[in-house]
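1. Sequence and predicted model, in that order:
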Amino acid sequence: MTRKYFGTDGIRGQVGEGAITPDFMLRLGYAAGKVLGANQEIKGRSRILIGKDTRVSGYMFEAALEAGLINAGVDVGLLGPMPTPAIAYLTRTFHAQAGIVISASHNPYQDNGIKFFSGDGSKLPDEVEAEIEAALELPMETAKDLGKAWRIDDAVGRYIEFCKASTPWRYSLQGLNIVLDCSNGATYHIAPKVFSELGAEVHSIGVQPDGLNINLDCGSTKPEKLQQAVVERGADLGIAFDGDGDRVMFVDKNGKLIDGDQLLFLIAIHRQQFLGGCSGVVGTQMSNYGFELALKERAIPFARAKVGDRYVLEMMYKNGWTLGGESSGHIVCTDVTTTGDGIISALQVLRAVSDFGESLDQLSEKMDMLPQHMINVRLASRDGVLEHADVKAAVALAESTLADSGRVLLRPSGTEPLIRVMVEGKDAPLVEQLAADIAQVVERVGNV
């Protein structure tokens, strides 16, 4: 069944447009309650948890979803502002049938969205999302046995302890001076406590959400303030989360940004050297080629999935591996939790720093990031462009020029009439020239 509303990462858009309206959320809550309740063999009523990030529209959508679920006869647990991975964890902890996240992740406050987790804390299967879409067309009927709502007051404390328990017994961050950027998002009242309770000296920024400033010039997508704060305070490192807390970036003591590929590499080699081995790592089509080469040098298997955490997880499960992620800092450690978790991923990196006995800037030098150049080519039509003989010839020529020292990737945008031309290699000027050459051919073919 073709899905009208659900994308690869739930439902997302600008508030007041398309599906992102209170009326739609009311109907979505009812549809989800009918489908998820019917799909579970349980005693008594179904139970679904709702959490959100700090954007102002979350209050409105929380109330609408709650009303729809209650009308479908489902009990609702309200978590308040919580990171997306916390909702996945708490859904498992409370043996709920599902968890609902109200968030648009790293997007500005004007956007919002909905993401579902199943009872085991993983993404809902496609077929269940399709059932919910179909149920949106059903007329709403008040259940004979209405659901009830309750607020889970100890949700924050439960999740803080879960994060701390992901580290070894007696593990300590004592002596470490760090700056946290919580993006004025869902980690604002959680991350500082996790790291300070583990013994670190913590200075926090991006911890004053007002509903409008989430991801505004802060967080993992805009780390400039964090970079400045780390240098000015003489901190050992900085850590930045995105608005819903499932992504993480680091900054070393010199203010240099350490991205998701580099963080994955550190976690992988730490597991290989200290934790009995690393079976393999899943990256994406956009993962830096230097990351792949560095893993190959250490005999750690590597595979590329399509861009998106859903596809990364699918390949991890297929290969039987427990580590994967994206350059954006969305890192998944399935031996610890079920989904990408910025705080837990950060703790995995800090374990590597501690066990190797080297600073973050020293460890980051163990992997060489290759120059990467991307050009977005806007086209009148993308139909047949990637299969065109001239485009294939241009790509083949670039690949032969790079030999084994780089790669070429052409990828259509999922939301715009663009084709993204990306070239990586050891020679930066050559990389830029090859990308420009291919982009010129793509533009000519696509705008005929």
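-> Nice, thanks for sending it over.
2. alpha carbons only for contacts and neighbour counts from here, please
-> Will do.
3. helices and strands around the longest helix along the chain, which ones?
-> For the chain, the helix with the greatest residue count under DSSP state H is helix 428-446. Contacting helix 428-446 under the criterion 3 or more CA pairs under 8 Å, 6 or more residues apart in numbering; DSSP states H and E are the following elements: strand 372-378, helix 389-402, strand 418-425.
4. tell me the most buried of the ones you listed?
-> The densest packing among the helices and strands packed on helix 428-446, expressed as mean neighbour count by mean count of other CA atoms under 10 Å, is seen in strand 418-425 with a mean of 24.
5. relative to strand 372-378, how tilted is that one?
-> Put simply, strand 418-425 runs at 160 degrees to strand 372-378, going by axes from the mean of the first three to the mean of the last three CA atoms, to 10 degrees.
6. neighbouring contacts of strand 418-425?
-> Contacts of strand 418-425 with the rest of the structure, by CA atoms under 8 Å, 6 or more residues apart in numbering, involve 288-289, 370-379, 382, 402, 405-413, 431-432, 434-435, 438-439.
7. adding another structure so you can compare the two:
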Amino acid sequence: MGKYFGTDGFRGEANVTLTVEDAYKVGRFLGWYYGQKTKADRCRVVIGKDTRRSSYMFEYSLVSGLTASGADVYLLHVTTTPSVSYVVRTEEFDCGIMISASHNPYYDNGIKVINGRGEKLEEETIEKIESYLDGEMGEIPFAKRDAIGRTVDYAAGRNRYIGYLISLATRSFKNMRVGLDCANGSASAIAKNVFDALGAETHVINNTPDGLNINTNCGSTHIEGLQKYVVENHLDVGFAYDGDADRCLAVDSEGKLVDGDKILYVCGKYMKEQGTLVNNTVVTTVMSNFGLYKAFEREGISYEKTAVGDKYVYENMSQNGHCLGGEQSGHIIFSKHATTGDGILTSLKLMEVILEKKETLAKLADEVQIYPQVLKNVRVKDKEAAQADRDVQAEVQKVSDALGDTGRILVRPSGTEPLIRVMVEAPTDEICGKYVAQVVEMIEKKGLAE
């Protein structure tokens, strides 16, 4: 990860850690950088944004920087992150930008840059942007006269993406009662249109964004609202998205949560049955539940584990040719159709399984036994020293040996704080708590905790 750009772009509180000047400079650099690389007469950049109040401010700042460097900018307006990725890769843009802080509160925002293949930007280019932000590159020339860029209203690009999603459905959703929680975010502009076009009886909540209510007690980070709504309205299924709609969590007709792990299982098993699960492998992160791996093993499905972050999931999929991967949080990637997590696409793929197998989501997902999990964060003086300590490692190994194939232990450093995360999954909460305490006690005994 870079100084400003993390695994999901340059993110921070608007005009505190991410300012309009930052956005302008990012635009200046990208317009100049891709202007040097493009084979066309002029660099072309497409921009989408979510519904945060500050998204308009950052959009105009980016546009100013891009056009001042000679780029033509195409505005999708309020749209989803995966739609920007789709438009970039299918319409030969030099790069794309999504203005969003995903599931964060409204006062945060972020700048996600997408390369010409529709993928998250490569580290090499991120390093160059950060070098420019830090004043290490010197001045970038301004475009002049007819070389100055312009903006183009490009809502048509978003509409083509909607048409693409509709085309992926294998059958009509007629007679299906579907609930959608749009998190007062990007999905508000797209999701209902897709489900209505496919014939569903669509019930929508949290689709009246006002710039301040994105993700507030709604969407995939507050699933309880949709759970209650699905049960009270006797719906067949519900889908909840986050602020930029690259995540999806589901709710079955009984109001039970179907998280990213269960979605990977339901879709993975179905794809194996259809002969479309390339390499017979699903890519997960180290935070996926032990119960998911037990279910995959029972079905004869292989799996791989990456670091936490859909960026790492996609890198593994791309390098190894796998077609399905994702995170417990609901970032699910179907690489045949997308290069990023896509919440609305994920809900369509779940609908396909439900309709083709003529089963309820409750029955499909109940085949996975989610193991109890206890996670404790330990504040430490030095993350690396704490994790590398021989006695701590020996204690972790002791727990792992004791659990055998009935559970697992994971000890990892926080990416952003001076914390060591100790997590155990096992058949009961009591067993989890016992083994977590055992490792935490060793960390404290060695004087590694603060």
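-> Perfect, I can see it now. Because the structure is a prediction, the values reported are computed rather than measured.
8. How close are the two chains, by TM-score?
-> Put the two chains on top of each other and the TM-score (TM-score structural alignment, normalised by the length of the first structure) is 0.96; 443 aligned residues with a CA RMSD of 1.4 Å.
9. Could you check the longest helix of the first structure and say which residues are buried?
-> Taking 16 or more other CA atoms under 10 Å as the basis for neighbour counts, the residues of helix 428-446 of the first structure that come out buried are 430-432, 434-436, 438-443, 445-446.
10. Can you tell me how far the residue nearest to Leu347 of the first structure when sequence neighbours are not counted is from Ile343 of the first structure?
-> Counting by CA to CA, 6 or more residues apart in numbering, Leu347 of the first structure lies nearest to Thr167, which is 7.2 Å off, once chain neighbours are set aside. Distance from Thr167 of the first structure to Ile343 of the first structure, counting by CA to CA, to the nearest Å: 11 Å.
11. quick one on the thing from earlier: export the helices and strands packed on helix 428-446 of the first structure to a markdown table and append columns for distance to Glu358 of the first structure.
-> Listed next are these as a markdown table, based on distance: least, CA to CA, whole Å:
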| stretch | distance to Glu358 of the first structure |
| --- | --- |
| strand 372-378 | 27 |
| helix 389-402 | 34 |
| strand 418-425 | 28 |
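12. ok, and the closest non-adjacent residue to the residue nearest the centre of the first structure?
-> When the first structure is reduced to its mean C-alpha position, the closest residue under CA atoms, centre = their mean turns out to be His330, at 4.0 Å. Closest residue in space to His330 of the first structure, ignoring its immediate chain neighbours: Arg247 at 4.4 Å, by CA to CA, 6+ apart.
13. Measure how buried that neighbour is and give me the count.
-> The burial metric for Arg247 of the first structure, expressed as a neighbour count using other CA atoms under 10 Å, is 31.
14. Tell me who's in contact with it.
-> When contacts are taken as CA under 8 Å, 6+ apart, Arg247 of the first structure is in contact with 220, 241, 328-331, 340-342.
15. Tell me the counterpart of Ala14 of the second structure in the first structure.
-> The pairwise alignment with the first structure assigns Ala14 of the second structure to Val15, based on TM-score structural alignment.
16. Would you confirm that the residue nearest to the centre of the first structure contacts Gly245?
-> No: the pair formed by His330 of the first structure and Gly245 falls short of the contact definition of CA atoms under 8 Å, at 9.4 Å.
17. re earlier: and the gap between the residue nearest to His330 of the first structure and Gly199 of the first structure?
-> Distance from Arg247 of the first structure to Gly199 of the first structure, by CA to CA: 23 Å.
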